[in-house]
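> One predicted model, sequence on top.
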Amino acid sequence: MSHRSALLRPLSAAAVTAVLVGGLAACGPKGSGSSADSAPHKGGTLTVLDQGTQSDFDPARLYTTGGGDVPSLVFRTLTTRARVSGEAGTKVVPDLATDTGEPSANATVWTYHLKPGLKFEDGTAITSADIKYGIERSFAPELSGGPPYFRDWLVGGASYQGPYKDKSKDGLASIATPNATTIVFHLTKPEGDFPYLATMSQFAPVPKAKDTGADYYKHPVSSGPYEVVENQNDGVQIDFKRNPYWSAGTDSQRKAYPDRIDYTGGLDASVINQRLSTSAGADADAVTIDTNLGPSELARVRNDKDLASRVATGHFGYTDYLAFNPKVKPFNDIRVREAISYAINRTSVVNAAGGSALATPATTFLPNQKAFGYTPYDAFPAGATGNAAKARQLLAQAGYPHGLTVTLTHSTSDSSNEGPAVASAVQDGLKAAGITVKLAPIQDSDYSSTVDSVKTEPGFFLAGWGADWPSGGPFLAPIFDGRQIVANGANFNSAQLNDSSVNAAIDRIDAITDHAKAAEQWGALDKQLGQQALTVPLFHPVYERLYGKNIRNVVISDWDGRVDVADVAVK
């Protein structure tokens, strides 16, 4: 993942990694009543149309969490998300395991037991050794691409090189398998969020005898409701059919209505939305996972009753914001940062991001969702259009009675919320406070590597962050934990904050295994950090997704804001 999160910058390119959203509820098909026509049925072929591709379709290399996307059709994990719309979909539930994990008293040891009757696509039993081996493969250098948590969290993970180089009998000793249905993880530090990590594709079982190394992506062995028939051009086109050994009796989350699923990636966004709008032939049975409706498309759709009934709204924990580097003048002066915070015109910024249908104004760094610990606050009340008088007052105190000039770095991508439109809106909005903003565009392909490097990080730039799972930990820690500052690599702690009290608070909350209690503490920490004006939260994006006219049972949870392909049905 290109990271400004583990699950990312807005597509076009999240090139990355993913597409996200921020907000609250979700909706399914408008016509999903009790009639036979609207009820989901088994059978048929589902078509998936995406901008991105399913490259490196290997559970070790993927960066997916929670389930609900294409890999979850094939790869089951110890836990997954609850496959329901809205806030309830942010909860972790068992998948291959009987529960979400049994923590030790200090949350440094997590134990899981497998459900009975689990089988691979060839009918062989899934064991704890298969899950251990699947995780160990993700440490192999030739299978890189997955998340960093395993090296950080598992004892011995920092130096482990995977099973291809390590020929020892026990492999990574911090993953123990006392019997075929039990697996135990020993962690370097308390981690109350471990059940969320256990939703990642690296927890999918891989039978050692069927491992083909770097070629495994061509036909990975399925533990889910579908198996790969053919993978063309490294994930551009993948055909799936039912896995005859998958049992709904062991999987309450994936409905698996269609008999087959045809996936096509590498398409243009306008082509995808046009095909879904027209819904001709197989496109009537189609959905998209990564393609949003833009402002002009959304306006057209809303004027068409039929199309409007085929739009689902998704929300994901993501915040677009202005980042400061306090090591660069004049941003080393908190009064300057506060002045900009007061001066910001969020109305113009939201309009630049597509309007209120596609963006919600933000005054907190945490997304406005309960699962993250959202606690409403506004440290520097700017109103809808900015508080120019308060900003001028602070600038005068900082030694700039006649205003000042600053440079704002942004991406050149027109499809990114870090691009020219939002940058120009910030520029225009700060004028009233006497702040002249010079725009400094950087080619989109070089943007992340520039702003996420301590060596090249500018003083003032557009950024965005989304969490790998719906919790305050993966949202606040990468941005504000001083121990996560990376001197020679991708660094997301833009303010380069290294406050021992903040670091200690993060450790304390990490150890809490009760998610509701932890969320409350994350919210309090967010409010505390907000007083330091290290960022200016701008908005949380909202995603509007069109789907084909024959699609039923649309589920979009607040976990990642995407259509759950394992739950949709075709008419």
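That came in fine, so what should we check first?
> okay, CA-based contacts and neighbour counts for the rest of this
Fine.
> what comes up buried for the lengthiest helix in the chain?
The longest helix of the chain (DSSP state H) is helix 515-530. Buried residues in helix 515-530, counted by 16 or more other CA atoms under 10 Å: 515, 518-527, 529-530.
> Which neighbouring elements make contact with the helix or strand following it?
Using DSSP states H and E, the next helix or strand after helix 515-530 towards the C-terminus is strand 535-541. The elements that strand 535-541 packs onto, with contact taken as 3 or more CA pairs under 8 Å, 6 or more residues apart in numbering; DSSP states H and E, are strand 318-324, helix 346-352, strand 359-361.
> Next one for the comparison:
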Amino acid sequence: TYNRELLFGRALKHPHLPIFYDSFTDQDHWYLVVQYIDGPTLETYVQQKPSQRLALWEVLDIGIQICDVLTYLHTRRPPVIFRGIKPDNIMRSSNGSVYLVDFGIARHFRPGQRRDTQLLGSPGYAAPEQYGSSQTDERSDIYSLGATLQMLLSGKNPLDDTASHPLSAASYLPQGVEQLLEHMQAQLPEERPANAQEVRTAIENLAREHRISSLIPSMQQVEPGAERQQSNRGVTPVYSSGMQSAQIMSPLPPISPPPSVPPRRKRLSAPLWITAGLLGAALLCVFGTMILPSHHNDAPPRPSIASKQEIFMGVNDGGAAPVLDPALAASTQDQQVMTMLYAGLTTVDSRNAVEPGLAQSWSSQANTNGGLDWTFRLRPNLKFSDGHPLTSTDVAFSIDRAFSSPTSEYAYLAQYFKDGNARLKGNPKTLVGDSLLTPDPSTLIIKTTNQGVFLPTMMSTYCFLVVNKGLVDKYGKDFTKHLDEGGSSGLFKQASSIQPNGMDLALNPSYYGGQSRLGKVFVRYYKDERTERADYRAGRLSMMEAPDYDSLTSEEQSNRVVTSLAGINYLQMNYLVKPFDNIKIRQAFALALDKSAIMDGAFKAGSLATNHIIPEGQPGYNASLTGPGGTTTPHGDPAAAKKLLAQGMQEEGIQSIEKFPAITFTYNSWNIVSSQDEMKLIQQQWTSTLGITVKMEDTLGKPLNDRINGSVNNPHGLQLWFNGWNVDYPDPQNWTTLQFTKGSVWNSGNYGQNGSTNAKAQQQVQADLLKADALQDPQQRLVAYQQAEQQLINDVAWLPISQNNRAELVKPNVRGYQIDEGGYATPDVMQQMFIIAQENS
């Protein structure tokens, strides 16, 4: 049970799952640290009702929320089957949000397996196949959800004969509800709804048909400034027709140290959860504990909170000067420091949910130029770390700085601002007063060039973090040397002037989002891994990027934490350079590669082989996406590759392999052995499967960006190259429209703008992406991007190879630390971290 909870807790992130923070052990106990949920289980919640049952609208709201999390679980790779849905495993918070808890009997679905290895489940709620007739799948969870909804409506246990017909217990139920519940609880899996999304749609249709959708928070559309009657869940912007708004999130409860464990406990016959997330008993303020059966009656005290709440963070940029200016290009580690020092209009939490930052709300309306006017309302009484007011003037100034030069790191985002591209050329000299308006100190208006609804998410990009205009005016580009004078808008401030070996950060008392348990963060800069590692081993660093796996000691291996990142490594072929204007030849090169074998051969603990453009973990990720020709794995299809190559050569009039056009594969290995091995394996697989010998061009550390960018609309540009993309902001637009539409600086493969036979179809995909940008319905929008992504993969617009990961060494006394898919710890994580006393770690 503990291992299952640990496995799924670390891997799964969803708004209706408790956040997993950490795990640790002592001599007699195993602990899990999870999110505090302020509320009871549905079992208890129903019992507290005088009628012992819930109203229809509330049950449908719960059903929609559980369908959402089931859709997420069932679309993982491999699918996660919960197997334990029942009222006692669903918690309801005080604002109406529900959380699926207790993964103790969850399992991964295994294609081809006849039945589950272990027969587990709760009588009355478990589907018949959970007792051994066949393997459980997503339809098993649908059965259990049906039984749960029936219990909530009737107040009767499913084993009670009178509960089998909910209408008998609640005659006010409208037509259709009983039929849906019977459909969900059909004895044979094939007679139930196919998936949770189908159930969600059926619930929404019932609510609309009987005109109760306005009562259901999960279906509500909130107008700007309006308050939700039942639920103001706050972590996700709520969309309304023609407008958008975001409701400010309630502050986190104060963080307190876990209470002490009593010195004596009875031995337990089964694992006992005493977390806020699982039984609602012995609730801890933010963290909870799971205790497994004890081997002694005298349990040692729980690890205590350290008296000094401070961490030492290593930044290794090879000796390069630290970058603390958000307008400049920065490494991921420098971005980590900047997100601690500065805040933005919006922020992204550890689950990729966009939340209010300096702005407490926002709305949009169409303007006369075909775009949108976005109005952001700042929180009241915002201040920099020196106490001076932070106003819309500072925000507008900071946004404009990102476009001060056509060579700026994020200059390509200027296209979304009215006159943004002209700003890059110096006319106008600033967007402030043009597309960035400040009618009063607490209001910022941004004028955009299109109808895209992704702007609030885009504003979480680090280049838009807010700096102190007064400090920049005083010191110019050297303002980062004087941040200790009051330049911080984020969770931390610079405690003293920066030193060659690092900088000290302390809590910013003016930060809008409350305080962190951490009192100080010591950032230490390193030129080489050897010195950084020596400090980590000596206890002078709390965390660092992990060295090569083979070089780690056994203790370091136990401290190693690996996180999947939102970064895709891919091959790109130029549609304007033969023979890659032929779709079948492109598909042949794609299907000739066994990406898993390449990853295994080049990296001991390497990246995840993938067919995806939108990475796993990002909004819009499509678990059902297939590779070219319908391949469902990253192993390729050599037979199909050979057939497609022959067909493509015939279409191009290429008589034989000997007369095949010369292919040059350009890449930058940075003189890293594993990267060189990866490229060689790709070359070898093309040779062995297609019989084509590809010429290799390794730039050996010399950047390729100028040559790649120079391939846009260039038939004499690069032919075939290796590249990568790391997320700017967690929206599918960042992976699709930005990469492949006409005029995009990143469309270096010239998708859509070429003379191939399917160019018109590609242009339709480009048009569909622009339409998806503007869709107001979040679900419709994601589906539109997923459909476009599938076509991009079929056309081999990119040839994805792998999804990145990052390995770190984290000292065992550091609790609650995790990085997001962008590669750094988000502010909500930094607020929830704490340190336990070293002697008990």
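Perfect, thanks for sending it. Since we're looking at a predicted model, the values are computed, not measured.
> highest average neighbour count across the helices and strands packed on strand 535-541 of structure 1?
Stretch with highest mean neighbour count among these: strand 318-324 (a mean of 27; mean count of other CA atoms under 10 Å).
> average gap between it and structure 2?
In the superposition with structure 2, the average deviation recorded for strand 318-324 of structure 1 is 1.4 Å (mean CA distance after the TM-score superposition for structure 1).
> The next helix or strand after that strand aligns to what range in structure 2?
Toward the C-terminal end, the helix or strand that comes next after strand 318-324 of structure 1 (DSSP H and E) is helix 334-343. Per TM-score structural alignment, the counterpart of helix 334-343 of structure 1 in structure 2 is residues 583-592.
> circling back to that earlier point, would you mind giving the helices and strands packed on strand 535-541 of structure 1 as JSON lines with distance to Y149 of structure 1 added?
Output for these, formatted as JSON lines (distance: least, CA to CA, whole Å):
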{"stretch": "strand 318-324", "distance to Y149 of structure 1": "20"}
{"stretch": "helix 346-352", "distance to Y149 of structure 1": "34"}
{"stretch": "strand 359-361", "distance to Y149 of structure 1": "30"}
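> Show me the one of those that comes nearest P367 of structure 1.
Among these, the nearest to P367 of structure 1 by CA to CA is strand 318-324 (6.0 Å).
> so the closest one matches what in structure 2?
So strand 318-324 of structure 1 sits over residues 567-573 in structure 2, by TM-score structural alignment.
> Over to stretch 537-555 of structure 1?
Under TM-score structural alignment, the match for stretch 537-555 of structure 1 is residues 800-818.
> picking that back up, how far out from the middle of the chain is the match of strand 318-324 of structure 1?
20 Å (CA atoms, centre = their mean, to the nearest Å).
> what's near enough to touch S675 of structure 2?
Residues counted as contacts of S675 of structure 2 (CA atoms under 8 Å, 6 or more residues apart in numbering) are A602, S669.
> tell me which element it is part of?
Using DSSP H and E, the element containing S675 of structure 2 is helix 673-690.
> Report the inter-axis angle for that helix versus helix 595-602.
Calculated by axes from the mean of the first three to the mean of the last three CA atoms, to 10 degrees, helix 673-690 of structure 2 forms an angle of 140 degrees with helix 595-602.
> before we move on, the earlier item: what's the first-to-last distance across the match of stretch 537-555 of structure 1?
The first and last residues of stretch 800-818 of structure 2 sit 26 Å apart, counting by CA to CA, to the nearest Å.
> and if you look at stretch 343-359 of structure 2?
Across stretch 343-359 of structure 2, first to last residue, CA to CA, it's 10 Å.
> Stretch 360-367 of structure 1 too?
10 Å.
> I would like the range of structure 1 that aligns with stretch 99-109 of structure 2, please.
Going by TM-score structural alignment: stretch 99-109 of structure 2 matches no residues.
> Next: stretch 717-732 of structure 2.
Mapped onto structure 1 using TM-score structural alignment, stretch 717-732 of structure 2 covers residues 457-472.
> The longest helix of structure 1 vs structure 2, mean deviation?
Mean for helix 515-530 of structure 1 is 1.7 Å (mean CA distance after the TM-score superposition for structure 1).
> what packs against that helix?
Helices and strands touching helix 515-530 of structure 1, by 3+ CA pairs under 8 Å, 6+ apart, are helix 500-510.
> Perfect, I'm done here.
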